[in-house]
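I'll drop the sequence and a predicted model, then ask my questions.
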Amino acid sequence: MVISTEAVYIFIGIITLCGSIYTFFDKKNPRRISSALFYFLYAVTLMCAKVIPPFYIGLIVLAIVVLAGLNRVQKGDYGEAPREERENNRKRLGGWLFLPALLIPLLTVAGVEGVGSHKLAGRFIFDQSNVTMVSLAVGTAIALIVAWLMTKSSPLTSVKESRRLLESIGWAAVLPQMLAMLGTIFNSAGVGTAVSSAVDHIIPANSLFWAVFAYCVGMALFTMIMGNAFAAFPVMTAGIAIPLIIQHFGVNADRVAAIGMFAGYCGTLMTPMAANFNIVPAALLDLKSKYHVIRAQVPTAILLLAVNIVIMYLVAR
């Protein structure tokens, strides 16, 4: 049995759907019906995107945008345990609390580098179209089971906590998909081809380093313009990574994509367009300048970008 990317989205959609049901019955939420509808529609797009025609998915997306734009999505009540009880649980578990969180990246890497390339009964265990995402999902599921065993809680607790975290993020939770779609539209409009043509005239054709440099820096710069690496990814990957790094030099696509996203995240640290990361914290902390967070992050972002360039070059050699 192959663990597919579609199965991952369906699983996330089911959790979101369950959370929307809790929201619908949450009478302490001042916008419980519209909030529940927002998350219900979001769950539908995750679970049924392959069976619902694109036109109707587009209508659902427009409904999601309207609900968010009219400020109809609010947080509710989550029945959290008293502070004293949570503090006692924290002391009881101690440093083991971090184990589930640490398992997720470790198991993701293990999945990509190990299980992702193995077959069972002649078929790959993980969907080869996106081994990284499937590995992340499997790693998260295992970490969740470990958390259940450690805390002796039920799966319903996980659903309730997922709902709490999702509603804390609010409408911004749909931004990655929205921006990724925007990047796809840009790519369909030929922006990626234009980028590829421009890069072909600038960098040497047989230089792997300059191809990697152009891709990583391009990911960071385009992320700064768009405000999110998900929007930059389709354009830069189609324009630079696929023709110059993956096809021309034969580099593993999963590794290029993963490191390329990290390079894009460096751009996120340096742009006011990523308002939820950089501008909102400055406002919450009542800083004198709304750009203070960005200025503090720029040196780290540049250093990380340089590290990502080196890592991708070494991986690609």
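Thanks, I have it. Nothing here was measured: the structure is a model prediction, and the numbers come from that model.

all contacts plus neighbour counts: C-alpha atoms, from now on.
Will do.

contacting residues around the residue positioned nearest the centre of the chain?
Nearest to the geometric centre of the chain sits residue 176, at 6.3 Å (CA atoms, centre = their mean). For residue 176, the residues meeting the contact criterion (CA atoms under 8 Å, 6 or more residues apart in numbering) are 228, 230, 231.

got it, and residue 283?
So residue 283 contacts residue 290 (CA under 8 Å, 6+ apart).

looks to me like it is in a helix.
Yes - per DSSP: H, G, I helix; E, B strand; the rest coil, residue 283 lies within a helix segment.

how much space between it and residue 291?
Using CA to CA, to the nearest Å, we find residue 283 at a distance of 10 Å from residue 291.

same deal with residue 158?
Using CA to CA, residue 158 is found at 36 Å from residue 291.

again, but for residue 2
46 Å.

repeat for residue 114
Where residue 291 is concerned, residue 114 sits at a distance of 42 Å (CA to CA).

tell me which of those two has more neighbours.
The neighbour comparison of residue 114 against residue 291 (other CA atoms under 10 Å) goes to residue 291, with 17 against 12.

that one: what's it in contact with?
Contact analysis of residue 291 by CA under 8 Å, 6+ apart lists 272, 278, 279, 282.

just the residues you listed: which are in helices?
Counting by DSSP state H, those place 278, 279, 282 in helices.

and here's the other structure:
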Amino acid sequence: MITLTWVYVIAGVAFAAFAMFNLIDKANPRRFGNAAFWGLMAVSMWAGDLLGDFGNGLLVLALVAIAGFGGLGKTKADEVPEATKNQRAAKYGNGLFAIALVIPATALAGTFLFKQFPAYFDVKQVTLISLALGVLLALAVGHAWLRAAPALPLSQGRRLMDSVGWAAILPQMLASLGAVFALAGVGDVVGGVIQQAIPAGSLVGAVIAFGVGMALFTMIMGNAFAAFPVMVAAIGMPLLIKQYHGDPAIICAIGMLAGFCGTLMTPMAANFNLVPAALLELKDENAVVKMQIATAVPLLIVNIALIYFLAFR
């Protein structure tokens, strides 16, 4: 049976390749830090279950230490000349996007198709399995069409990941932080404070507090998945679901969308908002955030209204 373990193996291979490319790159003064960082990620993918909680905790601390003490850097050794980029863009045009579209198309098709074969695929993880398969298919299509060297995707992937740096694993870190907060009872503490500010018996106040709270906590923590367990424990479960008998599916689904509105408005969501600015070499690193605020605020208002009108019919 194909399970999530296979996805971890493939991801580990990619991280190990990034580490090896860095290790042999003498043009990068911080190549050893980069190699150690991506090498530890490969270890996490391959042996995370064997390391246990304590071992994984040490691994995370090592990753934080490498990034926090400036151990990561990037090189220009694998940069493609601007003239070559323009030449290839003119030759292939927008058709290049077809390679990228192979990934979501495969993920969507696999999500529906693989569930019909429970003997061969872990039906609980078919989306992630399909996503990994989409990446492999996109690589195959790209290689067949562009006739690139076999190692080129990994070397260019290494260059991109080195440009992104520690922000590449920020979503996983923040989602884990949210789980830790939930287990530590932070949601109960936050709920006690917020519920004192909500007028007694006010459904509108509770819905607004939940929606705005999801957005604000996402802005603070940088990830809606980290904010979700805290706000559900604080307001969603005790007030909206238990007290006012709201539909849990609607509250949770649209509540996440409210959190994503916060993602649009915070530099803490570095992988979404700061990395694109860095890759596009924008002068203002917060330019993406500033442009998104005008979209995020109306969306947040709409999401709060949707929770109120749909979840309590």
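Alright, I've got the coordinates. None of the values given here were measured: they were computed from a predicted structure.

could I get the TM-score for this pair?
The TM-score (TM-score structural alignment, normalised by the length of the second structure) is 0.77; 304 aligned residues with a CA RMSD of 4.0 Å.

list the buried residues in the host helix or strand of residue 14 of the first structure.
Assessed by DSSP states H and E, residue 14 of the first structure sits inside helix 5-24. For helix 5-24 of the first structure, a neighbour-count test (16 or more other CA atoms under 10 Å) marks 5, 7-10, 13-24 as buried.

tell me which helix or strand the counterpart of residue 141 of the first structure in the second structure sits in.
Using TM-score structural alignment, the equivalent of residue 141 of the first structure in the second structure is residue 136. In this assignment (DSSP H and E), residue 136 of the second structure forms part of helix 126-146.

show me what the helix or strand following that helix is packed up against.
Remark: after helix 126-146 of the second structure, the chain's next helix or strand is helix 152-164, criterion DSSP H and E. Helix 152-164 of the second structure sits against helix 4-23, helix 270-279, with contacts defined as 3 or more CA pairs under 8 Å, 6 or more residues apart in numbering; DSSP states H and E.

could you redo the last one with a cut-off of 10 Å?
Counting contacts by 3 or more CA pairs under 10 Å, 6 or more residues apart in numbering; DSSP states H and E, helix 152-164 of the second structure packs against helix 4-23, helix 31-68, helix 126-146, helix 270-279.

can you tell me the mean distance of that helix from the first structure after alignment?
Here helix 152-164 of the second structure, set against the first structure after superposition, deviates by a mean of 1.1 Å using mean CA distance after the TM-score superposition for the first structure.

which other residues reach that helix?
Residues from elsewhere that reach helix 152-164 of the second structure (CA atoms under 10 Å, 6 or more residues apart in numbering): 13-15, 17-22, 31, 34, 38, 72-80, 139, 142-143, 151, 165, 167-168, 270-271, 274-276, 278-279.

sorry, back to before: so what does the helix holding residue 14 of the first structure touch, helix or strand wise?
helix 32-48, helix 131-151, helix 155-169.

for the shortest one, buried residues please.
For helix 155-169 of the first structure, the buried set under the neighbour-count rule, 16+ other CA under 10 Å, comprises 159, 160, 161, 162, 163, 164, 166, 167.

and the two most separated of the residues you listed?
The span of these, defined through CA to CA, is set by 159 and 167 at 12.1 Å.

can you check which helix is longest in the first structure?
Max-length helix for the first structure by DSSP H is helix 292-316.

give the buried residues for that one.
Those would be 293-294, 297-298, 301-302, 304-306, 308-309, 312-313, 316, for helix 292-316 of the first structure by 16+ other CA under 10 Å.

which secondary structure elements does it sit against?
Against helix 292-316 of the first structure (3+ CA pairs under 10 Å, 6+ apart) you get helix 208-226, helix 253-268, helix 275-284.

which of those helices sits closest to residue 128 of the first structure?
Counting by CA to CA, residue 128 of the first structure lies closest to helix 253-268 out of these; the figure is 9.5 Å.

mind listing what's buried in the closest one?
Neighbour count says helix 253-268 of the first structure has 253-257, 259-268 buried, by 16+ other CA under 10 Å.
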